[in-house]
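Undergrad: Next come a sequence and a model predicted from it.
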Amino acid sequence: MTGSVVSGEQPSASNVGEPRTEVAPVRTGEDLDWAALEAYLRMHLDDVDGEFSVLQFPRGSANLTYRVGFGDRLLVVRRPPFGQLARGAHDMTREYRVLSRLHREYDRAPRALLHCADESVVGAEFFVSEYRDGVVVWDSVPESMSGVDDAGRRIGYAVIDALADLHAVDPAACDLAGLGRPEGYLERQVHGWLARWDAVAEYAPAETAALVAEVTRRIRAAIPASQRAGIVHNDYKVDNCQFPHGHPDRVKSVFDWDMATTGDVLVDLGTLLNYWPDRTVDPESDAAFIVVPGMHGLDLPSRAEVVERYAAGSDLDLSNIDWYEAFGCWKTVVILQQLYARFVRGETTDARMGQRGEFVAPLARRALSLLPA
């Protein structure tokens, strides 16, 4: 293999004050067969004549994402994490399908260029997409926006507007009408996430498992009637959005589409609210948020303002939004438990995953605070 691949131990990217570099040397234990990958890409892509290089996007918690270079041409390669995977999770075929089409109607979707189903190349299916330069907001206003007035609030409103624009896309216009089955979507979602929890519940303390079981009971008892189907991202949050350097008013790209489908679009709004830091909420209450440290300092709009902004551009009834937020919280509980289970089973060397289980019980209590008994 020609070129360079940089590997090494990486610090945790989940705490304020640690490096915020976009890419870093490949984390120990997450190297792929770079020679096989290089040969495959040179065979199946045009304009890949330069020297081969690889760095990793270190911030993600699950899918393995790498920035691959051929000279000055940069691409993104994504594959599922190592180890046992939940059914339907980390679906590279789905993500490729969405990103190879959605860009026609939604310019914030990076264009996918290539899908490889041959697991012998890098140990799993993977896809390749265009690389976009920009900045992701994690735990502080990016340096390039530090001199911009009211940057945090403008970032927040841009994130909400990008979600509303996605929900306005007609799936049929970009050949995605068959992506999912909107009829019965919420019921299937609840059933599927319950199955995921059951697969990893054994790694939770008995008290936590009982708490999650009560959340599940209330979620199932209050499933609302869906109002309108559209494209659902299914993991929409601030740090899955990219901005142009120095410009907080419009999202440039939205990432992580492996769970995208067509269904009840308010699921995305509930997910966004679940991740949204809000200074108006008592940090000592059961309704307190578990967010990336430092995000409160962004001075984003409040959750009430998020709902108001979304409602201004929508004709949907948002009176049941608390259920959608609780559902988003419950899904996050399951995801955190899955990540923790992967660490316990020795399927990842990422030390951050060993801490994910600590947040399961607090988030379950928050979900309960949003649901009727």
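TA: That came through fine. Residues are numbered from 1 along each chain as shown.
Undergrad: From here on, just use CA atoms for contacts and neighbour counts.
TA: Noted.
Undergrad: The residue most central in space within the chain and Thr271: what is the separation?
TA: Centroid-nearest residue in the chain: Asp235, 4.2 Å away (criterion: Cα atoms, centre = their mean). Distance, Asp235 to Thr271, using Cα to Cα, to the nearest Å: 7 Å.
Undergrad: same check, this time on Arg101
TA: 24 Å.
Undergrad: Compare those two and say which is more crowded by neighbours.
TA: Neighbour count, other Cα atoms under 10 Å: between Arg101 and Thr271, Thr271 has more, with 24 against 19.
Undergrad: which helices and strands sit right next to the one helix or strand the more buried one maps to?
TA: Element membership for Thr271 (DSSP states H and E) is helix 266-275. With contacts taken as 3 or more Cα pairs under 8 Å, 6 or more residues apart in numbering; DSSP states H and E, helix 266-275 sits against helix 321-344.
Undergrad: Next, the buried residues of the helix it packs on.
TA: Residues 321-343 are the ones in helix 321-344 that count as buried (16 or more other Cα atoms under 10 Å).
Undergrad: what do you get for stretch 349-359?
TA: By 16+ other Cα under 10 Å, the buried positions in stretch 349-359 come out as 350, 352-354, 356-357.
Undergrad: chain center to that stretch, what's the gap?
TA: Its chain's C-alpha centre and that of stretch 349-359 lie 17 Å apart, by Cα atoms, centre = their mean, to the nearest Å.
Undergrad: here comes the other one, which I'd like you to weigh against the first:
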Amino acid sequence: MTDTRPVRDSEQLDWEKLAAYLRRALNLDGEMRVSQFPGGHSNLTYDLAFGDFELVLRRPPFGPVPPRAHDMAREYRVLAAVHPHFPLAPQPYLLCEDASVIGSVFYVMERRRGIVVRNEESFDEALRRNISANMIDTLAQLHAIDVAAHGLDALGKPAGFVARQIRGWTERWHGSKTSDVPDMEWLARWLEERIPPDPPRATLVHGDFKLDNVMLASDDPSRLVGVFDWEMSAIGDPLVDLGILLCYWVHAPMSDVTRNPGWFTRDEILARYPGDVSNVALYEVFAVFKLAVVIQQIYARFARGQTDDPRFAQMGERVVDLARIAKTLTEAA
């Protein structure tokens, strides 16, 4: 079964120019075959093949993007720094900052193969439990990396990280909203009033750690073989990652997969994670708020005619639902 599809008409690139560039830069031969990964809702991801050699291209979406968002150069540099110490992060091959090649900055990285769980799976309960446990253990391994010893502290400024996150995503909400959503304004104020202190130890933060951003081995799906989408990674508070995982897993899943028997519950996730999770409820609220802003940014691109992807047409309603979910979660925080 293939994990790619033909490229959407509205997301075609100058393939001839790109192929010529990659042949020169990476010493490749032959014709270039192109397909597109259908998952994801923001950055565009393509599969490129020269004979048996495959690589993955990542570029920003078409049209104007929010400041500091979709930073492909930063994502490339994060992967280059992290891959040697966390091999589940793909190895990047090349960064191109010459927008004349395909119209934007882009990078290419290694292609990995395996299973990405999105809308359905047919695992038994025991395998679901094993995958759940290995997901949490992988996140803990990422957070256990000695940032200073490996020179990764250059990837971010941990002091005030959560405060910058809350204020930054509030700014993105105001910059992308297409209608008033009172619950979002209420949540922004609620979060601003409850900014937590910096953690005792800052860690590498993935920023979007969830089930469909990991790849499972085809021959043993309990084993992870890849962790993708490092665009929002930073050095900061590890509970941000845990909140995001719980957001997608428990509170606002994009599908019903993790509601099937065997997948860990919220309590089981928190029990497995080796750290102080006493204040995690605040981070869950922030994660759902952040997801609402991400969805709003995507919907705004659709509403402004910057994409014709039909998946985005109803996302405005999703923002309202997420704001309601996040507001309900504040009662536990």
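TA: In hand now; what should we look at? Values in this document were obtained by computation on a predicted structure and should not be read as measured data.
Undergrad: what TM-score do we get after superposing?
TA: The TM-score (TM-score structural alignment, normalised by the length of structure 2) is 0.95; 331 aligned residues with a Cα RMSD of 1.6 Å.
Undergrad: What's Arg33 of structure 2 aligned with over in structure 1?
TA: When structure 1 is aligned by TM-score structural alignment, Arg33 of structure 2 is paired with Ser53.
Undergrad: Please identify the residue in structure 1 that aligns with Thr330 of structure 2.
TA: Per TM-score structural alignment, the equivalent position to Thr330 of structure 2 in structure 1 is Leu371.
Undergrad: what's the helix or strand for Pro372 of structure 1?
TA: Taking DSSP H and E as the definition, one finds Pro372 of structure 1 inside no helix or strand.
Undergrad: and Val121 of structure 1, which of the three is it?
TA: For Val121 of structure 1, the assignment made with DSSP: H, G, I helix; E, B strand; the rest coil gives coil.
Undergrad: Go ahead and confirm it touches Glu38.
TA: No. Counting by Cα atoms under 8 Å, Val121 of structure 1 stays clear of Glu38, with 9.7 Å between them.
Undergrad: got the contact list for stretch 318-333 of structure 1?
TA: 193, 212, 215-216, 219, 222-224, 266-267, 269-274, 307, 311, 359-361, 363-364, 366-368, 370-371 (Cα atoms under 8 Å, 6 or more residues apart in numbering).
Undergrad: now stretch 312-323 of structure 2
TA: Outside of stretch 312-323 of structure 2, the residues within contact range by Cα under 8 Å, 6+ apart are 181, 183-184, 187, 252, 288-289, 291-293, 295-296, 298-299, 302-303.
Undergrad: what about that stretch, distance to the chain center?
TA: Its chain's average C-alpha position is 19 Å from that of stretch 312-323 of structure 2, according to Cα atoms, centre = their mean.
Undergrad: Then stretch 135-146 of structure 2?
TA: Averaging C-alpha positions (Cα atoms, centre = their mean) puts stretch 135-146 of structure 2 16 Å from its chain's average.
Undergrad: Would you map the helices across the stretch 1-150 of structure 2?
TA: In the stretch 1-150 of structure 2, the helices defined using DSSP state H, counting those that start in this stretch lie at 15-26, 72-82, 125-144.
Undergrad: out of those, deepest packed?
TA: Stretch with highest mean neighbour count among those: helix 72-82 (a mean of 20; mean count of other Cα atoms under 10 Å).
Undergrad: tell me the average deviation of it from structure 1 after fitting.
TA: Helix 72-82 of structure 2, aligned to structure 1 and superposed, deviates on average by 0.9 Å (mean Cα distance after the TM-score superposition for structure 1).
Undergrad: okay, that helix sits on what stretch of structure 1?
TA: Counting by TM-score structural alignment, helix 72-82 of structure 2 pairs with residues 92-102 of structure 1.
Undergrad: so how far is that stretch from its chain's centroid?
TA: Averaging C-alpha positions (Cα atoms, centre = their mean) puts stretch 92-102 of structure 1 15 Å from its chain's average.
Undergrad: Could you report the distance from the residue mapped onto Gly316 of structure 2 from structure 1 to Val137 of structure 1?
TA: In structure 1, Gly316 of structure 2 lines up with Gly357, judged by TM-score structural alignment. Distance, Gly357 of structure 1 to Val137 of structure 1, by Cα to Cα: 24 Å.
Undergrad: for the corresponding residue of structure 2 for Ala341 of structure 1, what are its contacts?
TA: Counting by TM-score structural alignment, Ala341 of structure 1 lines up with Ala300 in structure 2. Remark: with contacts taken as Cα under 8 Å, 6+ apart, Ala300 of structure 2 is in contact with 176-178.
Undergrad: and in structure 1, which of the residues you listed remain?
TA: Retained in structure 1 by both residues aligned by TM-score structural alignment, their matches' Cα atoms under 8 Å are the following of the contacts of Ala300 of structure 2: 176, 178.
Undergrad: Need the buried ones from the contacts of Ala300 of structure 2 selected in ChimeraX.
TA: Those of the contacts of Ala300 of structure 2 that count as buried under 16+ other Cα under 10 Å are selected in ChimeraX with:
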select :176,177
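Undergrad: Once you drop chain neighbours, what's closest to the aligned partner of Asp268 of structure 1 in structure 2?
TA: Asp268 of structure 1 maps onto Asp241 in structure 2 when the alignment is built from TM-score structural alignment. Counting by Cα to Cα, 6 or more residues apart in numbering, Asp241 of structure 2 lies nearest to Gly207, which is 5.8 Å off, once chain neighbours are set aside.
Undergrad: Buried by neighbour count, from the contacts of stretch 318-333 of structure 1: which ones?
TA: For the contacts of stretch 318-333 of structure 1, a burial check counting by 16+ other Cα under 10 Å picks out 193, 212, 215-216, 219, 266-267, 269-274, 307, 360-361, 363-364, 366-368, 370-371.
Undergrad: Going C-terminal from the helix holding Thr271 of structure 1, what's the next secondary structure element?
TA: Counting by DSSP H and E, the next helix or strand C-terminal to helix 266-275 of structure 1 is helix 303-312.
Undergrad: what's the angle from that next one to helix 266-275?
TA: 160 degrees (axes from the mean of the first three to the mean of the last three Cα atoms, to 10 degrees).
Undergrad: Quick check: which helices or strands does helix 303-312 of structure 1 pack against?
TA: The helices and strands touching helix 303-312 of structure 1, judged by 3+ Cα pairs under 8 Å, 6+ apart, are helix 151-167.
Undergrad: start and end residues in structure 2 for the very next helix or strand once past the helix it packs on, please.
TA: Using DSSP H and E, the helix or strand that directly follows helix 151-167 of structure 1 along the chain is helix 185-200. Using TM-score structural alignment, helix 185-200 of structure 1 corresponds to residues 161-176 of structure 2.
Undergrad: Could you check how many residues crowd around Thr258 of structure 2?
TA: Neighbour count for Thr258 of structure 2, taken as other Cα under 10 Å: 23.
Undergrad: Quick check: buried residues in stretch 227-241 of structure 1?
TA: Residues 229-241 are the ones in stretch 227-241 of structure 1 that count as buried (16+ other Cα under 10 Å).
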